[in-house]
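1. model this:
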Amino acid sequence: MDGHDAVVLAGGAARRLGGADKPGVRVGGRALLDRVLAACSGAATTVVVAEPRPTARPVEWAREDPPGGGPLAALDAGLAHTAAAYVVVLSADLPFLDEGTVERLLTALQDAGTEGVLLTDSDGRDQPLVAAYRSVALRRGLAALRAEHGELTGLPLRRLTGALELTRITDPVASFDCDTWDDIAAARARIREHGNVLDEWITAVKDELGIDLDVDTGTLLDLARDAAHGVARPAAPLTTFLVGYAAAQAKGGPEAVAEAARKATALALRWAAEADDGTAPPPTTPSGTGTGSGTDSGTGTAAPEAGTGSGTDTGTAAPEARRDAG
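-> Below you'll find the model as predicted:
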């Protein structure tokens, strides 16, 4: 893919949200704006048209003059900071946009040879702020509108996109935008669905920690399972932490994680095999001898295994040896 820039429009009034700071509303623990910025992280330059604010990724800031002049004026202000032949134009309220969708838009733009590619929603409506365009076409269209109307302030976006040759891709999920509090609630509910929650959580954690690393989560989950079942339940999170730490110490990427996970998995399987091979005799304790920290008051009974309790054993039979929690 040839180089591209991104322009994110984040300065709307959010009237249907009661004037709330929509780009800062959190879905899955991340601000909507940060979710969009993560999706367009492959851009050479990312311009956000809004008042500056803290963001998870570095961006350039722009503002239409006057502020609140509408999407065409905002787009024009953002384009002034870009130089690439292709530009991704996005709104700041797209909770399910991801890098794959952005790449798909850009690839379709090159393959189709049109002036732009945009998503349509489940009802077939165009979403011109989830799109990729040829920069020259946008600049030409904006110049024509400025010449006709004298300024861009207050003009609807369709005055520009209606004059362009566009390719359309239907994607009701990636094109979903949050205009109302009901939309926010629906987005928050969807990311917690069983099929989405793990990917959403891993993405959120990586974004929060500033980690740009793709790893095979299936491998790590298998490792956690083997450590929990073959060693003990608490071994699962501790082992996966150590695998990550080892990979970081090796200054490696996904390959280093995979190699550390392979070694830890092999160790967990060897550990489990020793417990299952039947060669070790079961632990025994002489009858009537207490080895725990409590007092054995039973008569002629086996004392509890060492370290299994700190209270007083008043039973007449020793408890069965507790299998490991895993």
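2. From now on I want contacts and neighbour counts done on CA atoms only, so please keep to that.
-> Fine.
3. after the lengthiest strand in the chain, next one along is what?
-> With DSSP state E setting the assignment, residue counts place strand 126-134 as the longest strand in the chain. Under the assignment DSSP states H and E, the closest C-terminal helix or strand after strand 126-134 is helix 135-149.
4. Mind listing what's buried along the longest strand of the chain?
-> By 16 or more other C-alpha atoms under 10 Å, the buried positions in strand 126-134 come out as D126, Q127, P128, L129, V130, A131, A132, Y133, R134.
5. next one: stretch 238-254
-> For stretch 238-254, burial by neighbour count (16+ other C-alpha under 10 Å) applies to T239, T240, V243, G244, A246, A247.
6. on that earlier part again, in CSV: the buried residues of strand 126-134, plus distance to R225.
-> Shown next, in CSV, are those (distance: C-alpha to C-alpha, whole Å):
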residue, distance to R225
D126, 45
Q127, 43
P128, 45
L129, 43
V130, 40
A131, 42
A132, 42
Y133, 46
R134, 48
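7. this one as well, want them side by side:
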Amino acid sequence: MNSNEPAAYDAVVLAGGGARRLGGADKPGVRVGGRALLDRVLGACADARATVVVAAPRPTPRPVLWTREEPPGAGPVAALDAGLRRVTQDDVLVLSADLPFLAPDTVRRLLTALRSGGAEGALLTDADGRDQPLVAAYRTTALRRELAVLTTSHGNLTGLPLRRLTAGLDLARVPDPVGSFDCDTWDDIATARARIREHDHVLDEWISAVKDELGVDLDVDTGVLLDLARDAAHGVARPAAPLTTFLVGYAAAQAGGGPEAVAEGARKAAALAVRWAQEAEKEAGQEAGRDKAAETGGPGPDAG
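-> Below you'll find the predicted structure:
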């Protein structure tokens, strides 16, 4: 592994449960900003070596491993135990499937907090300072050790609360009231849906939703594309903005795709838009000169 690359990790996403406070709705499939809650969580941990989802299989925007706790509905500790059986990395990210604002940066912060000291786990705390053990990174061996202790003590893991598992771990804590926000009720869902439509969030949320819908995994400089759209709209005509950005994307795909191809296509199209606008301005100036010459009887601007 390159020394500049982050250490590998696996992810376990708990996506079962009865969602009683949502009236039994399929909570992982509830859409916020046009994307299922589960899909949003999977997007935040897209660089995991393997992602294990503990739930009945369903379509997802990227490949994952599926497993179930035994018996189904046995609770979060049993679900985590089932997920860990598919984990091979030393560090594991453990997440619930109802985190609308979880972001890759939050995942990196958790892994950094875990690896920068001697802790066995690093978890987020919410706005009230409460631990959130399902938004956390753990040492895989430490979780397996505590699961073995609980199994010996109780005979099985059915119905056990997560605090029984985390009580035996040395934990670091990372305050994050946004990343730890989860959706337990319809009011929570409404809050999440309203927040992503705020001015500071809506564009990023929309782009992420479109990429998920189209199956596109490409990070590009959206500022470059927005500047291009502005130049095309102002320098050519308003409808030129979406058509030009579409053509840049198409050209980038033909060139093999990638952020560099998009940036190069945007650079060329932006330069063309500037030349187009300058030519129009020059022509407008010459037309004005010819009109003035006609009024005064003098030579026009094109007179040699």
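8. between the buried residues of strand 126-134 of structure 1, which is closest to A85 of structure 1?
-> Of all the buried residues of strand 126-134 of structure 1, A85 of structure 1 sits closest to R134, with 6.0 Å by C-alpha to C-alpha.
9. corresponding residue for P242 of structure 2 in structure 1?
-> Under the alignment by TM-score structural alignment, P242 of structure 2 pairs with P237 in structure 1.
10. That match: neighbour count?
-> 16 (other C-alpha atoms under 10 Å).
11. which residue lines up with N156 of structure 2 in structure 1?
-> So N156 of structure 2 corresponds to E151, using TM-score structural alignment.
12. what's the burial count for that match?
-> E151 of structure 1 has 15 nearby residues by other C-alpha under 10 Å.
13. re earlier: what span of structure 2 lines up against the longest strand of structure 1?
-> Counting by TM-score structural alignment, strand 126-134 of structure 1 lines up with residues 131-139 of structure 2.
14. Next, the mean deviation of that stretch compared to structure 1.
-> Superposing on structure 1 and averaging over aligned pairs (mean C-alpha distance after the TM-score superposition for structure 1), stretch 131-139 of structure 2 comes out at 0.3 Å.
15. next one: that stretch to chain centre, how far?
-> Relative to the centre of its chain, stretch 131-139 of structure 2 is centred 19 Å away, using C-alpha atoms, centre = their mean, to the nearest Å.
16. quick one on the thing from earlier: secondary structure class of the match of N156 of structure 2, three-state.
-> At E151 of structure 1 the chain is in coil, as set by DSSP: H, G, I helix; E, B strand; the rest coil.
17. contacting residues around the nearest residue to it once chain neighbours are set aside?
-> Spatial nearest neighbour of E151 of structure 1, chain neighbours left out: L145 (7.6 Å); criterion: C-alpha to C-alpha, 6 or more residues apart in numbering. When contacts are counted by C-alpha atoms under 8 Å, 6 or more residues apart in numbering, L145 of structure 1 touches E151, L152, R159, L160.
18. next one: V13 of structure 2
-> Contacts of V13 of structure 2 (C-alpha under 8 Å, 6+ apart): T51, V52, V53, V54, G83, V94, L95, S96, A97.
19. how much space between the fourth one and T67 of structure 2?
-> According to C-alpha to C-alpha, to the nearest Å, V54 of structure 2 stands 5 Å off from T67 of structure 2.
20. distance of the counterpart of L79 of structure 1 in structure 2 from Y138 of structure 2?
-> Matched by TM-score structural alignment, L79 of structure 1 corresponds to L84 in structure 2. Separation of L84 of structure 2 from Y138 of structure 2 (C-alpha to C-alpha) stands at 11 Å.
21. Helices of the stretch 151-300 of structure 2, start to end?
-> 162-166, 186-195, 199-214, 222-235, 240-254, 259-296 (DSSP state H, counting those that start in this stretch).
22. Can you tell me which of those helices is most buried?
-> With neighbours taken as mean count of other C-alpha atoms under 10 Å, the helices of the stretch 151-300 of structure 2 reach their highest mean count in helix 222-235, at a mean of 19.
23. quick one, that helix and helix 259-296 angle?
-> 20 degrees (axes from the mean of the first three to the mean of the last three C-alpha atoms, to 10 degrees).
24. helices and strands around helix 222-235 of structure 2, which ones?
-> helix 240-254, helix 259-296 (3 or more C-alpha pairs under 8 Å, 6 or more residues apart in numbering; DSSP states H and E).
25. Export those helices as a markdown table, with columns for distance to L218 of structure 2.
-> Below are these laid out as a markdown table (distance: least, C-alpha to C-alpha, whole Å):
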| stretch | distance to L218 of structure 2 |
| --- | --- |
| helix 240-254 | 11 |
| helix 259-296 | 7 |
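26. so what's in contact with L84 and Y138 of structure 2 at the same time?
-> Counting by C-alpha under 8 Å, 6+ apart, nothing touches both L84 of structure 2 and Y138.
27. In contact with the aligned residue in structure 2 for G12 of structure 1: list those residues for me.
-> Aligned counterpart of G12 of structure 1 in structure 2: G17 (TM-score structural alignment). Shown in contact with G17 of structure 2 (C-alpha under 8 Å, 6+ apart): G73, G75.
28. Tell me the spacing between the residue nearest the centre of structure 1 and E193 of structure 1.
-> When C-alpha atoms, centre = their mean is applied to structure 1, the residue found nearest the centroid is T203 (2.2 Å). To E193 of structure 1, T203 of structure 1 is 15 Å away according to C-alpha to C-alpha.
29. Check T82 of structure 1 too.
-> 38 Å.
30. Of those two, give the one with the bigger neighbour count.
-> A count of neighbours by other C-alpha under 10 Å puts T82 above the other of T82 of structure 1 and E193, at 20 against 11.
31. how about stretch 162-171 of structure 1, aligned to which bit of structure 2?
-> By TM-score structural alignment, stretch 162-171 of structure 1 lines up with residues 167-176 in structure 2.
32. start to end distance for that stretch?
-> Across stretch 167-176 of structure 2, first to last residue, C-alpha to C-alpha, it's 21 Å.
33. buried stuff in that stretch?
-> Applying 16+ other C-alpha under 10 Å to stretch 167-176 of structure 2 flags L169, L171, A172, R173, V174, P175, D176 as buried.
34. ok, now which ones touch A43 of structure 1?
-> Counting by C-alpha under 8 Å, 6+ apart, A43 of structure 1 has contacts G3, H4, D5, A6.
35. which one in structure 2 is aligned with it?
-> Match for A43 of structure 1 (TM-score structural alignment): A48.
36. All good on my end, thank you.
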